[in-house]
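Asks: need the 3D shape of this:
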Amino acid sequence: MSLVRQLWLSVILILLASSLTNFVISTYFERKNLQEQLYLKNVDDVNSLAMMLSQDDRQLTDIQLLISATFDAGHYQRIELINPEGISVFLREFKGEMESDIPALAKDFFNFQVKPGIAQVSSGWNRIGTLYLESHSHYLHEALWHRTQAFFLSFIVISLIAGAIGSFVLHFLLKPLEMVVEQAHRFSEKRFMMLPVPRTVEFAKVITAMNSLAQRFKSIIEDGNKRLDELRYKSQHDDLTGLANCEAFETLLDAQLKYRDREGHNLLFMVKIFGMNEISLRLDKQKVDKIIVDFAHVIQDFTKQIEGRYTDVRFGRLSGSEFAILLTEAEDIQQLSDILVDVVRTFKGRSRDLYDLYVLHAGVYLAPDESRTTLMRRVQSLLIEASKERALALIDNKLTIVAPYNDDIQWRKALNAALNDNIHSVTFPVVKKDGSAIHYQALMGLELDNEVRKGGYFVHWARKLDMIPQIDFKMIEFMLNKIEQESSAYDYAILLSYETMVSERSLQRISQLLTEHSAAAQHICLEVRESVASANFELFRHFTLTLKATGCKIGLKRVGDSFSTLLDLQELGLDYIKIDSAFVFNVAINASNQNFLRGLCSLAHSLGIVVIADGVTSKEDADSLYENGFDGIISLMQQF
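Replies: Modelled structure (predicted):
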C-alpha cells in the first residue's frame, strides 16, 4: 500500500475513532440527562395527580376517572394505584406500538431505564394507596435518534470538509516526497539529476543525500570527460588549429570509404594557402600562426553558411598550409565550391598582410570502392592543376551513380511514391562477444527507378525538399508494423536526422505514434548523431526525455569527437552509444585510440550505458575492442 493511502487511512481511522468516542460519551451523558429529566417529570406528575386525588372525599370511581383522564391527556406508559395491602386497585397502561422510524437496534442501544414517580394518595387521615406513574420513553428515543442522525450527518459533512482541506494540506506536505520518489525513479533510469531541497527537514535530508550522489556522479563525468578530451585532443588534433591532424583525418577517410553508404552524395574539398613561405620571411612566427588559426576558423564558418545542405562535416589540417573538408550527403559540389570561394575572398580582405596569399581549393565526389590513396591522388591532381592555371577552384563534379530524376518536381513525386508503397529495411546485427545480438541496425531503403536505394542516394534531395522528417516518421512507422506483424522479440535501431530532432511537430508525431504502438515501441531504439546532439543539447535533452517516456530506447551514433562537450550527460539516461568508425578503424595497432576508447567505455559504463563499436573491419580490431571494454560491435564482415 502506498504511503499516501496509508496516511489517508490513518487520518480516516483517527477521525472515525475520535468521532465515535465523542458520540458514545455524548450519547451516554445525553441519555443519562434525559433519564433524570424524565424521572423528575414522573415525580412532578405523580405528586400533582396524588394531590388531586387526595382532595375532598373522593370515591374510587372518581379516582379512576381522574387517573384515566390524566393518562389519556398525557404521554404515559403506566399509571397504577395500589392499596395498602399491595393489591392493584386501578391500572392504566399503554401496551400498543407507536409508529416510529427508529431501528430496533437503536432502541436497544438507547434502552432508557427510568424509575417511576411514586406518591401517596389519602383521604383525610386515611391512606388510600400508593400511586405509580411512568411517562412513555418513546419520545426520548425519537429525540435521541434525531440527535444521532444529526450527529452522523454533521460528521459526514465535517469529514468531507476536513478531507478536502486535508487533501490540499497533504498534497502540500507530500510534495517533497513526490520529489524524492521522482529523483529515485530518475536514478533507476541512470538519470542522476539534482533537485531543490525542500523545507521539510526529513525530506531535505534525503534529497540532500541524493543530490550529493548526483553531484559526485556529475563530478566523475566531468573529470572523465576532461581526461578523455585531453587524451583524444593530443593524439588526434592539430595543436595550433584544433582541427584533426593528418593521421586522424586519413583514418577518418579510410573509415568513410570502407564503411559508409557507398551510394552517398559525399564530397571532399582540399584547400591550400600559397605564399606562406614568403610571408613567414617578413612576419614573426606568432603572426604567421595567427593567420593559420584565423583561416581554420574561416573554413569552419563556411559550414555555417551551408547549414542544412549536408549531414555531417569533418575538418583536417593535412600540412602547414593545406586543409581538408569532408561533407557527407551534401548538395551539388559546384554550388558549395562557389560559396567556399566567397568565404576565402572575405578572409583575404581582412588585412594587408594577406594580400600576397593565394588560396585555392579542389573538390571531388567520393567514389564507391575507392581507396584513400586514389582519392587523395585525384584531389591533389586537381589542386596542382588549379595552381598552374591560377584558378580559385577546380572541381570534378562527375557522379559515379547518376539519378534518373533531374529536378524538384520529379524527385518529390518519386520520393512520395516510394514512401507510400516501396519502403524497405536493411538490417544487420550489433553483436556481443558471444555472438548474440544487442539489437539490429535498421537502414531505410526506397525503391526508386525499380531499384532499392539506401539513404545516401536520396537524402540530399529529401533535405532540399524538406522531406527528411517525413522520411524518418515513415521509417519508424514501417519498423513498428514490421515488429507487430512478425511478433519480433529483437530491438531495432533507427538513425534520426537533425531536422527531425529539432522539429517539435515531428517529435510530437513520433511520440504519439510510439504511444499508439506501445508494445512494439519497447523494441525501437532511436538514435541521433553525436555532433547534432552536442550542437543542440537542450533540444536533444527534450527529445530524449519526451521519447523515453514512450518506452523506446535512446542512443547516440558516431560518438567520439564531441562526447566530452555533452554537459549533464548523467541526467539523460542514455541506453547506448555507438563509437565512430574513425576511432575504431585499425584500433588494434593504434595505441592512442585504444587508451581513449578504454577510458570512454569506463565512463559510459559508470552510467549504465552500453558501448558499441561502429564499422569494425577485422578480427584483430574486434578482439581489441572487446578487450578494452566494448559491449558490442557492428561488423562489416559476416564472420571473423
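
Asks: please count neighbours and contacts with C-alpha atoms only from this point.
Replies: OK.

Asks: gap between Leu268 and Ile325?
Replies: Remark: distance between Leu268 and Ile325 (C-alpha to C-alpha, to the nearest Å) = 6 Å.

Asks: the more surrounded of those two?
Replies: With neighbours defined as other C-alpha atoms under 10 Å, Leu268 and Ile325 compare such that Leu268 has more, 23 against 19.

Asks: make sure that one is actually in contact with Ala367.
Replies: No - the criterion here is C-alpha atoms under 8 Å, and Leu268 misses it with Ala367 at 10.7 Å.

Asks: what's the span of stretch 494-504, first residue to last?
Replies: 19 Å.

Asks: tell me the buried residues in that stretch?
Replies: Ile494, Leu495, Leu496, Ser497, Tyr498, Glu499, Thr500, Met501, Val502 (16 or more other C-alpha atoms under 10 Å).

Asks: now the last one: how far from Ile468?
Replies: Per C-alpha to C-alpha, Val502 is found 12 Å from Ile468.

Asks: over to Thr61?
Replies: Going from Thr61 to Ile468 by C-alpha to C-alpha gives 116 Å.

Asks: alongside the first, I'd like the structure of this one:
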Amino acid sequence: MSMYRQLWFAIILSTLIALVGSLFASTMSSRAYLNEQLRMKNSDNATVLALSLSQKNIEPVELELIVASLFDNGHYASIKVTDPNGKTLIDRRANNEQIDVPSWFRDLFPIQSTPGQAQISSGWKQIGTISLVSHSSGAYATLWQSVKEMAAALTFSGLIACYLGALILRRIKQPLRAVIDQAKGMTERRFIITPESTVPELKQLSSAMNSTVLLLKSMFSEEAERLETLRIQANSDATTGLANRTHFISQLQASVEEENAPSGSLIIIRLSGLAAVNKGLGRNKTDDLLKQVGQLLLIHQKHLNDGLAARLNGTDFALLFRREDAAPIAQKLLNDIQKIFVSATEQFVVSIGFGHFDFGIAPSSLLAQVDAAVASAEAVGVSEVRQSAPLNIEHAPRSAEEWSKLILRAIEQNWVKLAYFPVIKNDGTCVHKESALRLMFGGEWFPAARFLPIAERLGLTEKLDLIAAKLALDELSKSNSSIDIAVNLSAQSIQSVDFRNKLRAILSSKPAAAKHLWLEVPENGVFANIDAFRQFHADLAPTSCHLGLEHFGRQFDKINLLHDLKLNYVKIDSGFVRNIDSNEGNQAFIKGVCTIVHRLALQCFAEGVTTPAELRTLSQLGLDAATGPEVGRQFPLLEK
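Replies: Here you go, the predicted model:
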C-alpha cells in the first residue's frame, strides 16, 4: 500500500473512530439522562397521586375507578396498588406500544423506566402502596431523533475533516511527487529542477535533490565536453578547425556506401599560390588567412545538407554535401576566397573542381574525377572553377517525371520488399535485423539510394516509410519469425501528423509484432526537428516499439538533448567506425560515447563495419553490437 493510501486510511480510520466514539458517548449520556428523567417523573407522579388519594376517605370501588380513569389516559405503562400486606388490589398494564424506532436500536440502548412508589394513607392509617410506570416510547423517540441529528452533525464534521486532510495531503503530495519524478528522471539521465516546497522538511529534501541534480548534470556536461574536445582533436585540422583528411575520407566512404542516402556533391579547393604567400607574409599571417578560409567553409557547411568541410593537406580543401547544386556554391567559394587573399598578393590563384556522386561509386574514383577537374582549372593559371567529367555510374538518373511513374507503379503493383542485414553482439547473438527497402523497376530490384532522393522531392517518402513498416510487421507476424526488425524512417516523414497517425494505426493493428519493431531516424533530422520527434515518440509510445537514432555522433555537441527523448538505442555513424583500428582518437571518442550512452540507459551500436580489424577493435570499446558488410560476412544467418 502506498504512503498516500496509508495516510488516507489513517485519516479516515481516525475520523471514523472519533465519530463513532463521540456518537456512542453522546447516546449513552442521553440515555442515562432520559432514564433519570423517567424515574423522577414516575416518582413525582406516584407521590402526587398518593397524596391526592390520601386526602379522601376513599372506598375500594372508588379507588379502582380512579385508577382506571387515570390509566385510560394512556400516559402509563402500568399502575399497581397493593394493600399493606402486599396483596394486589389493582393491577393495570398496557399492551406493548408501537414505537417508530428500530428494534435493534431499542435492544442496543434499552431505556429502563424505574417504577415510582408512594404510600396511600388515611390519617395515620396506611391504606396501601401505589406503584406506576410511565410509557418509555417518548424517551425512545427523543433518543433516536437525538442520535440521528448528532450522526448528521458528526458526519458533516467528518467530511470537513477529510477535506482538510485532503488539502494537507495535497500540499505534501505535490512536492513529494515532484521529488519522485526528479529521482526517476535521474535514473533516466533527465535532469529536472523542482521548485522548493513551503513545508520545512520537504523544502530540505527538494533542496538536497536539486543540488544532486545540478551536480550530476555538471558531471555529465563535463564528460560530454571532454568527449567533444577529444572528437575535435582526433578528427580536425589544428590550424583551420576543419575536418582532417582521415576523418573526411571516412565520411566520404560512408556517404557513397550509405544505401538510404540521397546523391551528393564534392568540391575540392586548391590554393595554388599558398607557398609564395607563406614566404612573403610569414607563417603566422598565412595561418590567419587559412583560418579565414576555414571559417568560410564552416559557414557553408552549416547551411548545407549533411555538409562536411575538410582540409586535405597544406593547400587542398574539400566540401562534401548532398542534394544542392554544386556549381553556384563553387563559384561563390572562389569569389570569397579571392577576397580573403587579395591583400596578400594579386597573383594568388584559387583552383576549384566539383563533381556529383550517387550510391555505389567508389570513393577513389570520385576523388580522382574531382581532382582531375581541379588540375584542369589549375593548368589555366588563373582562378577558375571546373566540373568533373560524368562519373561512370550504372543506371543513369532519369527525369523526375519518369522516376515518379516508376515509383508509383512499383507501389501500386506491390513490387516492394525488404532486404535484411544483421546487427550482432560480440557473442554472436542477433539484436535485430536492419531492413532496407527495395523497389522493382523493369524486373530489377533497386536499392533505396536509387529512388529515395527523387521520392523525397516528390513527397513520396511518407508512403514508402509506411510500406516499409507494414512489410516489417508482416514479417514479424509470421510464426517462424524470432528476430526483431529495424526500419529506417525519414526525418521528413515524422514531421507529418498524418504520417504519425497512419503509422500508429498500422502498429496498433498488430500490437504483438509492434513490440519487436525498431524504428530509427537520422540524428541530424531529429536534432533539426526536436519537437516533431518528441511528438512522434508520444504518439507511438502506446505501441511499445523501440526508437533510436542512426548516424549518431556527427552532432555530439547536442547530446544534452537526448535526456528527455526517451530513446532505446543509438547507432554510431560509420564515419567514426571506418579505420577505427588505426585511429586512436576515434577509439577514445567511441569508448566515451558508449560510456555516456550507457549512463543514459541506452544501447549503443556501430554502423558500417567493413573489415575484421574494425570489428575486433569495436568489440573492445564497450559497444553492444555492430552492423555492416563485415558483420554480414561473418554472420550470414539472415536472408538478404
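
Asks: turn the buried residues of stretch 494-504 of structure 1 into a markdown table, including secondary structure and distance to Leu545 of structure 1.
Replies: Converted to a markdown table, the buried residues of stretch 494-504 of structure 1 look like this (DSSP: H, G, I helix; E, B strand; the rest coil; distance: C-alpha to C-alpha, whole Å):
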| residue | secondary structure | distance to Leu545 of structure 1 |
| --- | --- | --- |
| Ile494 | strand | 17 |
| Leu495 | strand | 17 |
| Leu496 | coil | 16 |
| Ser497 | coil | 17 |
| Tyr498 | helix | 17 |
| Glu499 | helix | 18 |
| Thr500 | helix | 15 |
| Met501 | helix | 12 |
| Val502 | coil | 14 |
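
Asks: and those residues, which two are the farthest apart?
Replies: Ile494 and Val502 (16.5 Å; C-alpha to C-alpha).

Asks: who's more crowded, Thr61 and Ile468 of structure 1?
Replies: A direct count of neighbours by other C-alpha under 10 Å for Thr61 of structure 1 and Ile468 places Ile468 higher, at 20 against 10.

Asks: contact partners for that one?
Replies: Ile468 of structure 1 sits next to Val459, Ala462, Ser497, Glu499, Thr500 when contact means C-alpha atoms under 8 Å, 6 or more residues apart in numbering.

Asks: residue in structure 2 matching Phe173 of structure 1?
Replies: Careful, residue 173 of structure 1 is Leu; it's not Phe. Residue pairing (TM-score structural alignment): Leu173 of structure 1 is matched to Ile172 of structure 2.

Asks: what about its match, which SS state?
Replies: Following DSSP: H, G, I helix; E, B strand; the rest coil, we place Ile172 of structure 2 in the helix state.

Asks: from Thr212 of structure 2, how far off is it?
Replies: Relative to Thr212 of structure 2, and taking C-alpha to C-alpha, Ile172 of structure 2 is found at 21 Å.

Asks: show me what contacts the most centrally placed residue in structure 2?
Replies: The centroid of structure 2 falls nearest to Lys566 when counting by C-alpha atoms, centre = their mean (5.8 Å). Residues in contact with Lys566 of structure 2 (C-alpha under 8 Å, 6+ apart) are His537.

Asks: you'd agree it is in a helix?
Replies: No - looking at Lys566 of structure 2 with three-state DSSP, it is coil, so not inside a helix.

Asks: how distant is stretch 38-57 of structure 2 from the center of its chain?
Replies: 86 Å (C-alpha atoms, centre = their mean, to the nearest Å).

Asks: hmm, who's touching it?
Replies: 113-123, 130-134, 136.

Asks: select only the buried ones of those in ChimeraX?
Replies: Typed into ChimeraX, the line below selects the buried ones among the contacts of stretch 38-57 of structure 2, using 16+ other C-alpha under 10 Å:
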select :113,114,115,116,117,118,119,120,121,130,131,132,133,134,136
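
Asks: please flag which of the contacts of stretch 38-57 of structure 2 sit within strands.
Replies: Among the contacts of stretch 38-57 of structure 2, the ones falling in strands (DSSP state E) are Gly116, Gln117, Ala118, Gln119, Ile120, Ser121, Ser122, Ile130, Ser131, Leu132, Val133, Ser134.

Asks: from the residues you listed, pick the one nearest Asp539 of structure 2.
Replies: Checking these against Asp539 of structure 2 with C-alpha to C-alpha, the nearest one is Ser134 at 78.7 Å.

Asks: for the buried residues of stretch 494-504 of structure 1, which one is nearest Leu514 of structure 1?
Replies: Ile494 (13.3 Å).

Asks: spatially nearest residue to that closest one (excluding sequence neighbours)?
Replies: Leu526 (5.1 Å; C-alpha to C-alpha, 6 or more residues apart in numbering).

Asks: Ile99 of structure 2 too?
Replies: Ser137 (6.0 Å).

Asks: isn't the one you found right next to Pro102, touching?
Replies: No - counting by C-alpha under 8 Å, Ser137 of structure 2 does not reach Pro102; the two are 11.8 Å apart.
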